Structures are given as structure tokens and as C-alpha cells.
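Chemist: Give the three-dimensional model of this entry:
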Amino acid sequence: MSIKIEQIKSSSKPKEKKKEREGSPLDFLNKEISFSGSGLKDKQKEEFYANLGMLLSSGIDMRSALKIVCEEKKKRKEKEIFEKLFDDMVKGMNLSESMKKSGHFSDYECYSIGIGEETGRLNEVLNDIATYFTNRIKQKRQLVNTFTYPLIVIVTALLVVIFMMNFIVPMFMDIFKRFSGELPALTQWVLDISQSFNQNFIIYLLVIITSVITFYSFRKKEWYRKYGSLIVMKIPVVGPLVNKTYMVRYCHTMALLLSARIPLLRAIRLMRKMISYYPFEKALEEFELGILHGKTLFQSMEQFSVFDTKMKSLTKVGEEINQLDRIYTGLSKQYNEELQHQIGTLNSLLEPVLIIFVGVFVALILVAMYLPMFQMSNSFA
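Modeler: Have a look, this model is predicted:
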């Protein structure tokens, strides 16, 4: 006897899911980029936790539920990972132990599943982890959709400028050489840039390539991550947006860990392995040291500017009434709504601003080229 996951899903949400999965020419914008061929993407993990939780809630035992999940997988790599989990379970191993052994799941996931197995709240934990990955995927897609259009516009503008500097401006330069007289300052400035660009194009290209390789090589160095994050935080609009993204992740994950009855110190240690953003890593490191020395979470949080006043105040209240999980659940929802609003506003503002910027830049070059001709026509008249 086998149960198809699609059939279970269709009974609860028959039409909405079909509409969501319909193909679109822009679907590639929503796909995740993975640099590790053997790992699991966030989308695959979300489906795994959601499907497993749904099957367990329907009364199926863990072994049968995991077997159904394995049968539904089509990709070879993904199927092998989940089949190994099933084989380990047949041998008597817990799901959390098997997940840790596979190396494809974070400590946060393994530890949360283990807590769910011990406390009998595995269904709740699975649903919470699935929700976490759902929100994480949604945030990534929003950011990709927001910055894809500006990136395309900027690349197109650069290509247009390179073409004009290499081909259009030199044609006008030959025309201007035939006439005597001093060129306007704007025209001379554009001609000088074009000439320098043509003469040193290879050098500029090598500098750009060298810079990219250097940045990529040092991206994991602590000093690079420290100063890189400081620069990002100083950028208007972008800095607060990045900080709010990690605030949402911090609140949601802390709420999930604390609601699973994981001790605060252990939850902070797990968080350090999940968040790879330098300011939050250092803050969590100080949180751990502070708690070990008898400080409260609020007292440790006070010295870091990455956390706003609202979070600090509510953290203090949550500790006093022993309801940190509920406080962070509410904060996660609030920050997530604020983040979505900010991303939507940024998306609506970037399009016209970039179009105007590119138009002004191209118009500047054209005016610089035609300005001498207008002057010469006036002098002849």
C-alpha cells in the first residue's frame, strides 16, 4: 500500500497549488543558486519537512512516512539522501541521528528534530521548520526580484556607455579635428575619457578582474567580513534592508528553538552556526559569553546597535515574564511585514530612478557631442 503525497495535498488545497506551479517566463528568477552539487536546497528541505509533518499528522508512522517521501523524489542526488535516512531508520536509528550522520542538515535542524522526538512534539517541530524555510525562500525571492531589474538596467547602461565611448565618440573626434577652435569643456571632457578608455581598456579590464578575484579570495577572512559588513551597513536603504532581513531570521529562529524547550544558551550556540552575517555572529558570541557570566540576554544585547530599541525592550519584558518564545514570534511577524513593505517600496522606486539615471547619462554624452556643431552653425550664421 502506498500513498501519494500529491493526492493528500489535493484534498486540502486543490486549485491554489496548481496555479502556483504553473510555468512562467520569469520562473528562473525564483530558482535558488547552489554551489554544492551534493547538498540540499532550501526548497527541497521545505518540501521534506512539510510533507513529513503532513504525513505524520494523518496517522502514518515515521518509517512509512519517510518511505513515501523517498518514493516521491525524482532527482537522483535528493533520492539517495532520503533513502539513506530511511535505511538508517530501518536499522534502528532516530531521524535526528541519521540527519546528523548524513551531513546535509544543519545542527539547528538536527537538534530541533531530536527535541521533537524526545518531547513527542515532532509534528509541531516539523511544521515550524517548514515555515522557517518557507519564509526564508520568500525573502530570497523578494530580494532577487527586487534587484534583478536594477542589475539588468545597470549592465545594459554599462554596455551602452562602452559602445558609445569605443565607437560613437571616436567618430565625432575625427570630425572635430577638421575644425579649428576650442571645444566646449563638456565635449573635451567626454573626448578625454573616451581616449583614455580606448588606450587603457585592457588595463581597466585587468584591474576589474583582479579586484573580483581578490574579493572572492578574501571573502571568508574575518577582517574582510568585518569591514565589508560595516560598509554595507553604511549604504543608505541597502544597509537597513540587510539588517532587517537578519533580524527576521534571528527572531523566527529564536522563537522556534525556545518554543521547542531548547535552553537559551544552547539556542544561541545553534544560532551562531546558522547566521553567517558578521555583526550578528559577533553579537551572538557576546550573548553566549554574557550569559555564562550571569548576564541576561537583554543586558548583553544593549551594547549592539544592530538590534533596535523595540527588540531590546521586548527582550527585557520576555525575560521578566519568561515568555521569550512568544515575544520573538510576534517580533518575527512584525519585522517580516516591515521587510516586505520596504522591499516593495524599494522595488517601485528603483525602476524610475534607474531609468532617469541612464537617460541623463546617455543624454549627457549626446549633448557633449552635438554642442560643438551647434556652436559652429551659429558662427557660420
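Chemist: use CA for all of it now, contacts and neighbours both
Modeler: OK.
Chemist: thought K244 was touching H341?
Modeler: No. The criterion here is C-alpha atoms under 8 Å, and K244 misses it with H341 at 11.5 Å.
Chemist: more neighbours, those two?
Modeler: Remark: of K244 and H341, K244 carries more neighbours, 20 against 12, as counted by other C-alpha atoms under 10 Å.
Chemist: Need the three-state assignment for that one.
Modeler: helix (DSSP: H, G, I helix; E, B strand; the rest coil).
Chemist: Name all residues that make contact with it.
Modeler: By C-alpha atoms under 8 Å, 6 or more residues apart in numbering, the contact set of K244 is Y335, L339.
Chemist: where's A363 relative to A157, distance?
Modeler: Look at A363 and A157: by C-alpha to C-alpha, to the nearest Å, they are 12 Å apart.
Chemist: With neighbour numbers in mind, choose between those two.
Modeler: A157 (19 against 12).
Chemist: three-state assignment of that one?
Modeler: Three-state call for A157 (three-state DSSP): helix.
Chemist: Next one: the residue lying closest to it once chain neighbours are set aside relative to L158, how far apart?
Modeler: Nearest residue to A157, sequence neighbours excluded (C-alpha to C-alpha, 6 or more residues apart in numbering): V358, at 6.2 Å. From V358 across to L158, the span is 9 Å (C-alpha to C-alpha).
Chemist: swap in S57?
Modeler: S57 is 54 Å from L158, by C-alpha to C-alpha.
Chemist: Second input sequence below; structure requested for side-by-side comparison:
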Amino acid sequence: MPRFTFNAIEPATGRETRGVLEAASVEAVTASLKARGLAPLAVMPERTGPVLRPARRRSWPGFGRVLNFKELAVFTRQLGTLVRAGMPLLRSLEVLARQERNPRFRAVIEGLAENIRGGGTLSDGLQQHPRLFDRLYLNMVKAGEAGGVLEVVLERLAGFLEKSVRVRGRIKAAMTYPLIIVLVAGGIVAALMVFVVPKFESIFAGTLKGQPLPALTQAVIGVSNFLTQHVLLAVGLVAAMWFAVQLIARTAAGTRLLHGLQLKLPVLGDLYLKTAIARFTRTLGTLLASGVPILEALRITQDTGGNARVSAAIGTVHDRVKSGDGVAGPLRATAIFPDMVPSMIEVGEETGALPDMLTRIADGYDEEVDNAVDALTSLIEPLMIVVMAVMVGTIVIALFLPIVRIIQTLG
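Modeler: This is a model prediction of the structure:
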């Protein structure tokens, strides 16, 4: 049976406990620790990396973010576990600060603890770090404090963050292989154009004695000459285009334009829209389930929409709801969301189960995104290989045609 090392804490005393257990899975170890009255902080198989707690990323002092999205999810999950186990919030933060390896985030946790020690609330401390804890995080914690269910809200928030991490990781992993293929193909083509083609050009010039080269060969040599003679110009053009896009994206009008084009892209546009819908419905559902008022929830969701056009549509819904309308009607009027979304929301409003219905919509669209990513990956991989073969093959054929003419001349 597998062996697992664990790190847990006794809620009553705050004493940390470490040890080894034999169990069928991580879940079994967690259940065993809870049955013994312990709050598990980390569980990992022996001789492998951590399962519940990921390894910290090292960075030079003063550089990089305080922590990444995944680490924030882990912190939230651990804090919720300790508070649910009955440990006071202040002691829970002190425990998490002691075991935190990231010095910058440890200072943040210690600041939260110091704020509570001085009579403040957790949300008061979170407000001091707006770049780390966004409005979604802050308002959910405020709602949990107001309703006396902070541990429930923290665990719900941890689940929301963990789900977001999984979706982001899946999309990133799916796009890694095609990106590698593009980089390799680009490197091979650039090497051929810069180092190989010029040598063949000199051979052809000395052998064919001024005879015209095939059109394909002339085109390839022309591109090669441009790259070798104007490499700085080529790099500068690419850099200028990239900076131009970045500058456009910094303006409100430019962001709306780029995000509108993003949704109109073939294949990818539908994927972007489904991702935005899943984020919108999950965020709104999580906020409403935590007790955040509908208008505040819509305002927060608008800020975290991820797409300017979707955020503008949510803003329109917010204004209509403020005037006394429901959510479904204004959402349908935006003509951005598929009709199924406002229809399901309408059912949720009629039955009084809007948060649950929003979560179901998000789960459905997350599954559609997963399926779309799988299909896109299976399509892109062979397509990239074909494109790479065509590019390299074109260069080889362009160099081979004059050689055939030379052989015919010599014959």
C-alpha cells in the first residue's frame, strides 16, 4: 500500500504534527487525519513532489509577483480548512505564516494577522493588498464575515480558484506543443534561409553563367537576401508590430476592438466566448452563493469578465437590474450570449436557485472548453507538421530545380 507523508495541525493547541501513513490515496489520508481531529495542511506520497501543496517558485528578491494564482488557491484552501476545524482566525494566519516559504507572501500573511490582532477584520487586511486580493476575493470574504460563515466562503472561494487554475493549466498545456512546433519550424526555415540558400546562390551564379533561375528559386533567394541583408529591419518590423498592438490594447477603444476581433476568429473565437461565459457564470454564482448582493456581484463580475465586449454586456445587465429588471431578459438582449444561457438563468430566477443554476452553466461550458481544446489540439498538431513540411519542402524544391538544369546542361 502506498505511503504518504503529511503535515497537519491540532486546532485546539495549534501544534503542528508530521508523520507517515499507509493509505490507498491522498483522500484516504486526509479523511484519516480529520477523523483523528487534525486539520491536514499538506499530504504527499513518499519520494515524490507534493500533492496538495505545490513547490514554491524561486525568484530574485524584488522581482516577480508575490505569488501566483495557484499558490493563492492553496493558501485559501488551507486557511478555510483551519478555520473550519475550529482554530481561531488569528492563530490560523500565524500557522500559515510560519510555514510559508515565500518571504514576500509571508510578510503579507503576517500583516493580515497583525491587523486582526489590532482589532480589524480579515477583509480590512485584504484591502491593503488590492493587487493580490481582487474585488472578487475581498467581497466574498466580506460577505462571509457578515454572515458568520467565513470558513464556508473560504472553502467555496478556494474551489473557485482551484477550478480556474485547472482550466488555465489545461489550455496552457494544450497550446504548448503547437507552440514548440512553430518555434522549431521557424528556426529551421530561418537557418535554411540565412545559411544554406546564400551558398547555393553563389554556386548557381558561377555555374549557370547568367541563365535565368526558375521563378520559385528566384522568390526563395529574394526572401533569403532580404533576411540576410535586412535582418535588423525584419526584427524591428516584428517588434514594432508587437509594440503597436500593446499600445492599442492599453486604450479602452483599442481593447474593445481587439477583443471584438478575438471573438470573431475562426474556431478560436468560439473558444474565447465559451471561456468568458464560464468565467462570468461561475464568478457570479460563487458571489451570489456567498451572500454578495446582486448589483455588487454584477459589478465585480464586470471587472473580471476577461473580454471587453462581454464586460460591456454585463455592465448593461447591471444597469437594467438596477432599474428593476431581472438578469435573464437584459442578458438575452445583449445578443452576445447563446440563448441557452439566459434561458437557464431565467429558470434559476423563477425557482429561486440562481446560484446553483449559474454553477451548472459554468460546469457545462467548462466541459465544452475542455472538449474544444482537445479537438483543437488534435487538429493543430498535424496541421503544424504539414505546414512545416510544406515550408521546408518548398525551399528544397527551389534549390533542386536549378541543379536539374545544371545536370541537363552538362549532359
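Chemist: Superposed, what's their TM-score?
Modeler: Once superposed, the chains reach a TM-score of 0.90 (TM-score structural alignment, normalised by the length of the first structure), with 376 aligned residues with a C-alpha RMSD of 2.8 Å.
Chemist: Please say which of V358 and L158 of the first structure ends up with more neighbours.
Modeler: The residue with more neighbours, out of V358 of the first structure and L158, is V358; 19 against 13, by other C-alpha under 10 Å.
Chemist: any idea which helix or strand carries the more buried one?
Modeler: Assignment of secondary structure by DSSP states H and E places V358 of the first structure within helix 324-380.
Chemist: mean shift of that helix relative to the second structure?
Modeler: By mean C-alpha distance after the TM-score superposition for the first structure, the fitted helix 324-380 of the first structure averages 1.5 Å away from its aligned residues in the second structure.
Chemist: So what's the gap between that helix and the chain middle?
Modeler: How far helix 324-380 of the first structure lies from its chain's middle: 21 Å, per C-alpha atoms, centre = their mean, to the nearest Å.
Chemist: That helix packs against which elements?
Modeler: Using 3 or more C-alpha pairs under 8 Å, 6 or more residues apart in numbering; DSSP states H and E, the elements in contact with helix 324-380 of the first structure are helix 122-163, helix 185-199, helix 238-259, helix 309-321.
Chemist: tell me, how many neighbours does the corresponding residue of the first structure for R405 of the second structure end up with?
Modeler: Matched across to the first structure, R405 of the second structure falls on Q375, judged by TM-score structural alignment. Q375 of the first structure: 13 surrounding residues under other C-alpha under 10 Å.
Chemist: The one 4 residues further on now?
Modeler: If you count neighbours by other C-alpha under 10 Å, S379 of the first structure ends up with 8.
Chemist: Over to Q211 of the second structure?
Modeler: Per other C-alpha under 10 Å, the neighbour tally for Q211 of the second structure reads 11.
Chemist: Kindly report the same for L205 of the first structure.
Modeler: L205 of the first structure, neighbours per other C-alpha under 10 Å, totals 11.
Chemist: Identify the residue of the second structure aligned to it.
Modeler: In the second structure, L205 of the first structure lands on V235 (TM-score structural alignment).
Chemist: element containing its match?
Modeler: With DSSP H and E as criterion, V235 of the second structure is part of helix 231-249.
Chemist: in that helix, what's buried?
Modeler: A249 (16 or more other C-alpha atoms under 10 Å).
Chemist: What is the subsequent helix or strand relative to that helix?
Modeler: Scanning forward in sequence from helix 231-249 of the second structure by DSSP H and E, the next helix or strand is helix 252-264.
Chemist: Please work out which residues of the first structure line up with that following helix.
Modeler: Under TM-score structural alignment, the match for helix 252-264 of the second structure is residues 222-234.
Chemist: so how much does the matching stretch differ from the second structure once superposed?
Modeler: Mean deviation for stretch 222-234 of the first structure: 1.4 Å (mean C-alpha distance after the TM-score superposition for the first structure).
Chemist: Could you list the residues in contact with that stretch?
Modeler: Residues from elsewhere that reach stretch 222-234 of the first structure (C-alpha under 8 Å, 6+ apart): F218, R219, V238, G239, P240, V242, N243, Y277, Y278, P279.
Chemist: how many other residues sit next to F63 of the second structure?
Modeler: Neighbour number of F63 of the second structure under other C-alpha under 10 Å is 7.
Chemist: ok so, going back, now render the contacts of stretch 222-234 of the first structure as CSV, adding distance to P14 of the first structure.
Modeler: Below are the contacts of stretch 222-234 of the first structure laid out as CSV (distance: C-alpha to C-alpha, whole Å):
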residue, distance to P14 of the first structure
F218, 49
R219, 46
V238, 39
G239, 41
P240, 39
V242, 36
N243, 38
Y277, 40
Y278, 43
P279, 44
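Chemist: quick one: A55 of the second structure is in a strand?
Modeler: No. A55 of the second structure sits outside any strand when classified using three-state DSSP, being coil.
Chemist: Is the residue nearest to it when sequence neighbours are not counted in a helix, a strand, or coil?
Modeler: Distances taken as C-alpha to C-alpha, 6+ apart put G49 closest to A55 of the second structure, at 7.5 Å, once the chain neighbours are dropped. In three-state terms, and counting by three-state DSSP, G49 of the second structure is coil.
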